[in-house]
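*Asks:* could you look at this predicted model? Sequence included:
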Amino acid sequence: MSAARYYVDGKVQGVWFRASTREQALALGLRGYARNLADGRVEVLAAGDDAALATLEAWLRRGPANARVDRLEREQAHEDEAGDGFVCG
């Protein structure tokens, strides 16, 4: 089990990015959250299987149909930050 924090920059607010991320994460069995940041980015914290995290990361590079991802940053995170389930904040 691993955890990662992602910062997604581009046209990622107001395009169902958080809800779509939640759907992807739940389908992959990941825990964590997706939330908008004041600077226009979306922060995603996910914890779970390494292969599932890699799949989510690949999806975050594209996002949902109406999004435009210009930049994706990844940082290590702690599993205990993820909580239970996957929520949008």
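*Replies:* The structure has been received and is ready for your questions. Residues are numbered from 1 along each chain as shown.

*Asks:* CA only for contacts and neighbour counts going forward, please
*Replies:* Will do.

*Asks:* how near is the residue nearest the centre of the chain to residue 18?
*Replies:* In the chain, the C-alpha nearest the mean C-alpha coordinate belongs to residue 44, at 3.4 Å (CA atoms, centre = their mean). According to CA to CA, to the nearest Å, residue 44 and residue 18 sit 8 Å apart.

*Asks:* okay, and the common contacts of those two?
*Replies:* 34, 35 (CA atoms under 8 Å, 6 or more residues apart in numbering).

*Asks:* one more to weigh against that first structure:
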Amino acid sequence: MVGTEARTDAHLVARAVEVTGRVQGVSFRWSLRRVADRHGVTGWVRNRDDGAVEAHIEGDADAVETVEAWVHAGGPPAAEVAEVTVTSVEPTGTEGFTIVR
């Protein structure tokens, strides 16, 4: 099973990501999900009440770094990212990538 093998891979990493700026109402969550899916990264993303977007991303280290780089580069075209905070966390074994409402 490919999915099981990927979940036990020693290179599996996870990150908690917080993004501030003009990041709500600009398709940030949907765009992040597309980027994560394209690179095989799992997790979730949601809008916070304070206007920030937060996400949990996990997968192969290189894939997670690629998704992080997309966020640091500013996300979707309409976004205006002010700050990105990334913290290493323990992988939770998420499957797929979910937009939390």
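*Replies:* Structure received. Keep in mind that this is a model prediction, so the values were computed, not measured.

*Asks:* re earlier: the residue nearest to the centre of the first structure maps to what in the second structure?
*Replies:* When the second structure is aligned by TM-score structural alignment, residue 44 of the first structure is paired with residue 55.

*Asks:* pretty sure its match contacts residue 48?
*Replies:* No - the criterion here is CA atoms under 8 Å, and residue 55 of the second structure misses it with residue 48 at 10.2 Å.

*Asks:* now do the helices in the first structure.
*Replies:* For the first structure, the helices defined by DSSP state H occupy 17-27, 50-60.

*Asks:* quick one: closest of these to residue 85 of the first structure.
*Replies:* helix 17-27 (7.6 Å; CA to CA).

*Asks:* could you tell me where that closest one falls in the second structure?
*Replies:* Going by TM-score structural alignment, helix 17-27 of the first structure sits over residues 28-38 in the second structure.

*Asks:* rewinding a little: dump the helices of the first structure into CSV; add distance to residue 76 of the first structure and mean neighbour count as well.
*Replies:* Shown next, in CSV, are the helices of the first structure (distance: least, CA to CA, whole Å; neighbours: other CA atoms under 10 Å):
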stretch, distance to residue 76 of the first structure, mean neighbour count
helix 17-27, 17, 19
helix 50-60, 12, 16
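
*Asks:* no further questions, thank you.
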